[in-house]
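A.B. asks: Got a sequence here, can you build the structure:
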Amino acid sequence: MGQLFFKDDHWKFMSGDSSAWANPSYDDRHWKKANSSLRDNKALWKAKKGWFRLKFNLSKKSLKTDYSLIIKQFGYSELYLDGKLVATTNTSDPQDSASQLRLMQIPFTVQDTNTHVLALRYSFRSSPLYYASTDEDAFKLWLEPSHQSMLNQLVNTAWNAGVGGMLAGLFGILSLLHFLFFRANSNQKVHLILSFATLCFTVMFGLSMVDGFTGTLTQKSLLDVGQISSIHLAFGSLLAAVYTYLKRRHSWLFYFIITSLVVSFGYQCFIGPFPNGQFFIPFFLVLIDYIRVSWLGKRQGDSHNKLPWNSLRFSFFALLLLILSGIIMGIVQGLTGLGDNAFILAFVLLIFVFSVMLSIPIGLSLSLVQDYTHTYKSMQLNLEEVQKLSAKTLAQEQEKQQILATQNETLEHQVNERTAELNQSLETLKATQAQLIQKEKMASLGELTAGVAHEIQNPLNFVNNFSEVSVDLLDELQEEREKSPEQQDPELEQEILADLRQNLQKITHHGQRASSIVRSMLAHSRTSSGQMEPTNLNALADEYLRLAYHGQRATHPTFNCQLITDFSTDIPTLNLAAQDIGRVLLNLFGNAFYALHQKQQFIAEAYEPTIWVSTTLKDLKTVEIRIRDNGLGIPQAIIQKVFQPFFTTKPTGEGTGLGLSLSYDIVTKGHQGTLDVTSTEGEGTEFVITLPVK
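C.D. replies: Have a look, this model is predicted:
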C-alpha cells in the first residue's frame, strides 16, 4: 500500500477557540466545509486561528500496513485524534519572525474500521504582503507506511529540486546561447529578446526550487512577485520575438495582449487572484497570436519564415503525449485502484503539462539554433568553394602580375616624362601668373603715381614759396643787424624772427606731408606682409579716394567728378593690413572713375559724374564700406564674372583682369569679410565691402 491522503473537501472549519471542539462526540453539523487554503478560507484569514475537524475510517486492507501520520503545515497547531492530543507545535507568537513551516511524523494508532475524528487547533502569524494573491496551504495530512515515510519525503524534495534545477539550467543555457548569438551578430535582435525571455524562465524555475522553503508570508509574497513577474515578462518577450523575427509590424492585437499581461500582473499584485482560473487568459492569448503570426509567416513560403511555425511541432508533440499520458493514467487507476497513490503517473503528467507550456520557447530557440547551424554550414561550404576558386585563380593572378609589372615599368617611365613636362609647365604658369600680378600692381602703381605727383606738388609749392619768403626775411634781418646800435629796431628784429619761425614750421609741415605721400606710394609698391595693424578706416578711404581722383585727372585733365563722402564717426580703429585694403580701395575707385569717364564721353546731354563713399558700423560687429557711382553700370549677363581672374571689360592693354579678383581674395580670405556688387546697366554700380570688427 502507498500513501493515503485525507481529502481537503471533507474538512470542516470554525473560527474561534474552544477545547470542547476536540471532543469526538461534539456536533459539528453547523460547521462549514473548508479546504486548507489560507486565502480561500476567509474566516481563518481574518481571525488568524480556528479549528478543523474531519471524520474518517480505514478499510480492512489499510489495517494490514503500519502507518505513520505525516503533517506538513504553515503555522502552529495541536492535533487531536478522538479527543486525545497526539501532536503539538509552539503557540504562534505575533512578534516571532522565525519560520512557520513544520513537517512532523507521528505514530498512527488506529487499528479498526470504526469512524474516527481528527481535530486540529490551528493558528498562524500574519506578516506584511507584497503580493496580494499570495496563498499558502495551512496544512496537509496524509498516511504513509512507516518504513518508507522519511524516504518518501527525501524523494519528493529531491524530485522538486531536480525538476526546478533541470528546467532552470535548460533555460539558462538557452539564454546564454542566444546572448552569444546576439554578440556574434548584433543585427539579429531576436536573439537578444529570446535571451531575455529564457532568462525570465530561468529566474522563474530557479525561484520554484525554494518555493517549499519559505517560512513566512512576507518571504512567500516576495517569491510570488518574482515568479509571476518572470512568467509575464517571458511570455510577452516570446510574442515580441516572433514579431521581430518575421519582421512584422506590431498590430493593435499585439499591444492589446501586452496590455492584458500588464493588467494581469497588476491585478494579481495589488488586488488579488483572478477568479475561476482566469489567470491563464493572457497566456492563452499569447499562444493564439503566436500561432497566428507563425501561420502568416509560413504562408509567405520562405523557409526562413517557416521556423516559428515549425517550432510549434514540438508543442503539438508534447500535447499528444499529455493526452496519451492522461489516458494511461486513467486506465492504470481503473485497473489497479491506486487512486491518490499513483504518484509516478501524476509526476509524469505534470512533466508533460510543463512540456506543453514551455514547448514554444524551447521549440523556437531550437529552431533558431538549427537555422544558425545551417547558415554556418552553408557559409563553410561557400568558404571551401571560395578557397578552391582562389587556388585556381592564383596562377592566373601571378601571370597577370608579371604582365602588370612590365606595364607598370613602361607606365612609370611615361609618367615620369609627363610629370617633368607638367612641372615645367607649372613653373612657366607660376612665372606668368607672378608677372601678371606684378603688372596689375604696376598698373595700380601708375595710377597712384599720377595722383601722388599731383598731391605732392602742393606741399612742394608751399615749401618753395615759404623758403623764398624766408630768404627775403633773412636779408632784411641782416641789413637791420648791420646798422649801428642806435639805428637798430629790436621790435622789427623780433617780428622778422617770429615770421621766420612760422615759415619754418609751415615748411616742416608741408615737408612731412610730402614725405607721408612718398611713404604711402613706397608701401603700395612693396609686397604686402599681411601684418595686421590698428588702422583709421575713414582716413584710409579718404586718402585713397583723393589719390585715385588726382591720378585720373593727371591722365585725363579735362575730367571732373563730384566726390560725396559720408564717413561715420562711430567707426572704431580696426586691425587691418592697411596696405592691402588700400590696394582694394584704389582698385575700386579707379574702376569707378574709369566708368564715369567712359559714360561722360558717350553721353551728349548734361551729365555730372559722381562718386558716393560711405562707412557705417553695423551691430557693433561689422563695418560696411559702400562705393557707388553713376557710371555705365555692368550688364547682368557678366556681373557674375567680375571676380573671376583675367576677366576684364577694358580694351586690350588697359587691364589685366586681376584687379577685382585680387581685391576679392584680400577682403574674403585675408580679412574674413565680404565683397559684393550690385549694378544697373546705364545707371551705375555699387560695391559693398564688409569687414569684421576685431
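
A.B. asks: Every contact and neighbour count from this point should use C-alpha atoms.
C.D. replies: Noted.

A.B. asks: Could you check how many residues crowd around Cys200?
C.D. replies: By the criterion of other Cα atoms under 10 Å, Cys200 has 26 neighbours.

A.B. asks: could you measure it against Val369, distance?
C.D. replies: Applying Cα to Cα, to the nearest Å, the value for Cys200 to Val369 is 19 Å.

A.B. asks: try His30
C.D. replies: Using Cα to Cα, His30 is found at 62 Å from Val369.

A.B. asks: Looking at these two, which is more packed in?
C.D. replies: Of the pair His30 and Val369, Val369 is the one with more neighbours under other Cα under 10 Å, namely 17 against 9.

A.B. asks: If we ignore the residues flanking it in sequence, what's nearest Leu436?
C.D. replies: Nearest residue to Leu436, sequence neighbours excluded (Cα to Cα, 6 or more residues apart in numbering): Thr656, at 6.9 Å.

A.B. asks: what does Val584 give?
C.D. replies: Nearest non-adjacent residue to Val584, counting by Cα to Cα, 6+ apart: Ser663, 5.0 Å away.

A.B. asks: To compare with the earlier structure, here is another sequence to fold:
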Amino acid sequence: MMRPFTVLCLLLLATCSFSQTIRMSSGKSGISVSTIQRDSTDTLVNKPFRLAGGNDINGAHWRFKEGDSATWAGPDYIDRHWVKTITPKETLRGNKALWNSGKGWYRLLIKAKKEAAEEPMNLLIKQFGRSELYLDGRLLAKVVPFRFDSGGSQRITQQVALPITDTNQHVLAIRYAFRKEPTLFAELGEPPMNLSVLTVSGGLTGYYLSESFGVAIAFLCAGIFSTLSLLHLLFFRANRLQQINRTLFWAMLAFAIAFLADFLSDVTPTLTLDSLVELAGKLGFRAGFALLLWGVYQYLNIRAGWFFYSIVSLVTIDLLYRTFVGPPPDYIDGVAFLLSFIDYIRLSWIGRKRKVADARLPWKSLKLAILCIGGVFLVAVIGGIAIGAKVLNVNFDILLVPIFMLLFIALLSIPVGLSLSLVQDYTRTYRSLESNLREVEQLSARTVAQEQEKQQILARQNETLEQLVTERTAALDQSLTELRTTQDQLIQREKLASLGELTAGVAHEIQNPLNFVNNFSEVSVELLTELEEEQQRPADERDAELEKEILGDIKQNIGKISHHGQRAASIVKGMLQHSRASTGQREPTDLNALTDEYLRLAYHGIRAKEKTFEVNLVTHPDPGLPAVAIIPQDMGRVLMNLFINAFHAVQERTQQSAANAGTYQPTVTVTTERSGDKVKIRVHDNGTGVSDEVRNKIFQPFFTTKPTGKGTGLGLSLSYDIITKGHGGTLDLQSEPGEFTEFIVTLPVA
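C.D. replies: Next comes the predicted model:
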C-alpha cells in the first residue's frame, strides 16, 4: 500500500514546487524584471526597468523608505541606503516599516523601450490608500479616494498618463500613505497598490478582461459550491438518517463563503472590513477541507482516528496563528493541507480495495485530480520548452488558460465526486423504490381480487344472516308483545293492589262516621218517641222541662250526625281525587296535610287486612314548610307506596320478634323539613332494614322482596320515576340491615 502513497506524494510535491516556480518566474508580455549586479565597491546597483505596453512593474526592483520628505521625489536624490526589493505590491502587514509609520516612499528607475516610446502609455493604479506620483521630480497626479480623510473607503482605481517619449532613464517616485484602522486578522493580505503599464490603444481592455475573468471564476466557484450546498441540504431534509449530507452541506457552504470572500477582499473599503473578509475566507477554506475529509470518513463508514484529529488540530493552529500572529513561515505553510490530501489518498485507497462499487468513487475523483495536476505539469513543461526554443511563437500567458482549467477541474473533482456519488445513491434508492412500488401495485391488484372474492362470500353470508335475523326478529317481536302484555298485567295488578288497600282504608275510615250517624239516629228516634208520648199526656201532666231537654238532645244529635256525615263526604271526596287520573299540572300543595292524609289511609288500609296489626305512628311536621308545586295525585301514590313498605317492614320484624320472644316496639316516623331551597320528606321505620345486595336493585322495575302474590315490584320504580323525572327531585335510601330503613324524598321549592 505504501508504493502508491509514495508516488502520489512525490507527484504532489513536484507539482507544488513547479507551480511556485511558475509564479516566481512568469509574467505578462513586455515584463523585463531588472537584474541586480555588483559594482566595484560591492554595492547593489539597479539597472533601469524597461517599460513596454502591458508591463506589470510590481515585480521590478523598487526601493522603499518609511517617512516623508519632499526631496525624495527628485531625480538627483541618492537612494542607495533605502530598503531594496520591497515593491508597492508587498502587503501592508508584510512591510513592517510602512505598517508602523503609515506612510513612505517608493522609487524605481525606468527606461522605455523604443517601441513603447513611440506610443503613449498609461499607468493603471489599483490602490488602497492615497498616493502622489512623481516623474523626475515633477508631480504627475494625486490619487486620493473620495472621503478618504473622513473615514470612508480607501480604495480607488485610476489611470495616469506616462509622458515618456524617449528611451532615456527616468525616476518614478511614489509618495504613499494609508489610514490605519482596527484589524481582526493579523495576516492581512492587502497590498498598497497594484501597478500596470498599458498602451492607450488596447491595453486597458485586456486588463479589464483579465480582471473580469478572475471575478467570473470566483463567482462561478461560489455558485457551484452554493448549489452543491443547497443540494445536500435538500438531501438531508429528505433523509435525516444520512448524516453525510449534513456534513457536505456545511463543507460546500464553507467553500462558497471562502470563494465569495476571495472576491470581496478586492473590494472591501476599509482595513477593518478587509480583515474580517479575509478571516472569513481563511476560515471557510480550512473548515471546508476538514469537513470534506470528515465526509469521506462518513461515506466509507470509517471511524476517524488520531491522524484525522491531528490534521484538524494543525488546521486550527494554523488559523489561530494567522489570526493573532501573522503569516506562518514558508517552510510550514500548506503542511496541514498536504496532510489532508495524503489522508484523502489513504481513504480513497481503502475505498478502492472494497468490493462495493460506490466505495470506489473517492478513488476515481482522486485519479481525476491527479491526472489534471499531471496535465498541468506537462502543459507547463512542454509549453515552456517549446516557447523557449521558439517552436511556438506565442506568449507564455496563453498556457495559463489550459493550466487554470485543469487546476479548476482538479479542485472540483473531489467535492463534486462525493456529491455525484450521493446522487447515485439517491438514484439507486429511487429505482429500488420504483421496483418496490411495482411489486406493491401487483400485490395490491391481487389483494383487490381477493377482496372482491371475500366481498362476494360476505354478500352470500349477509343474505343468510338477513334471513336468520328476519326470523329471529319475528320471534323477538312476538316475545316483546307477550312481555308487554305481561307488563301491562303486572301494572294492572299493582294498581288493583294499591286500589284494594286504598279501598279497604277508605271503608274503614268511613265506618267510624257511619257508626256515629247510625248510633245518633237511633238515639234521636228514641228521643222523638219519648217526646210524642210526653205530648200525648194531658196538659196538666206534661213536663215542659223534659220536653225541652229532649229537644236539646235531638238537636245535639242532629249536629253530630251532620258532622260525621260531612266527615264521610270528605273521605269520599279524597278517594275520588286519588282515583281520578293525573292532570299532569302542578299545584301548590301543603305537604304536611298531604303526608298526614295518606299516612292515615295507608294505616287503615293495612288494618283492614290485618286486624292485629299495631304500630306507633310518629310525625314531625315542619310548621314553616312552604307550599310546593307538585302533582298531588302522583305524590300521593309515592307516599302511599313508602308508607305501605314501612308498615310491611315493621310487621315482618314484629313477627320475627314474637317468634324469638323479644320486646320490640314497631315505629314509623314521618318528618318534613326545609333545607335551603329544597324540602325533604323522611319516612323512617325500625323494621328489618335493607341489605346491600337488595339496595342496589330496589329501584329496578319488577324487583321485589315480598312473597309471591304480595307485590309486583313496580311500586318503588314508579315512585322513583315520579320524583326524579316528574318533579326534578331525588329519592334516596338509607338503611342498616336489622335496624332501620329511611326513604328521603327531596323536592325543589320553586
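
A.B. asks: if we can go back for a sec, mind listing what the corresponding residue of structure 2 for the residue nearest to Leu436 of structure 1 touches?
C.D. replies: In structure 2, the residue paired with Thr656 of structure 1 according to TM-score structural alignment is Thr712. The neighbourhood of Thr712 of structure 2, defined by Cα atoms under 8 Å, 6 or more residues apart in numbering, consists of Leu490, Ile491, Arg493, Glu494, Phe702, Phe703, Thr704.

A.B. asks: how many other residues sit next to the fifth one?
C.D. replies: Read it as Phe702 of structure 2. Counted with other Cα under 10 Å, Phe702 of structure 2 comes out at 17.

A.B. asks: Quick one: the helices in the stretch 251-400 of structure 2, in order.
C.D. replies: Assigned by DSSP state H, counting those that start in this stretch, the stretch 251-400 of structure 2 shows helices spanning 271-299, 306-324, 335-353, 361-388, 397-536.

A.B. asks: Identify whichever of those helices lies nearest to Gly94 of structure 2.
C.D. replies: Smallest distance to Gly94 of structure 2 across the helices of the stretch 251-400 of structure 2 (Cα to Cα): 12.7 Å, for helix 306-324.

A.B. asks: just checking, what packs against the closest one?
C.D. replies: helix 271-299, helix 335-353 (3 or more Cα pairs under 8 Å, 6 or more residues apart in numbering; DSSP states H and E).

A.B. asks: OK, contacts around Val215 of structure 2?
C.D. replies: Phe263.

A.B. asks: Residue in structure 1 paired with it?
C.D. replies: In structure 1, Val215 of structure 2 lands on Thr157 (TM-score structural alignment).

A.B. asks: Tell me how far the helix or strand that contains its match lies from the chain's centre.
C.D. replies: Using DSSP states H and E, Thr157 of structure 1 sits within helix 149-184. Centroid separation between helix 149-184 of structure 1 and its chain, computed with Cα atoms, centre = their mean, to the nearest Å, is 38 Å.

A.B. asks: Please apply the same query to stretch 592-612 of structure 1.
C.D. replies: Chain-centre distance of stretch 592-612 of structure 1: 64 Å, with Cα atoms, centre = their mean.
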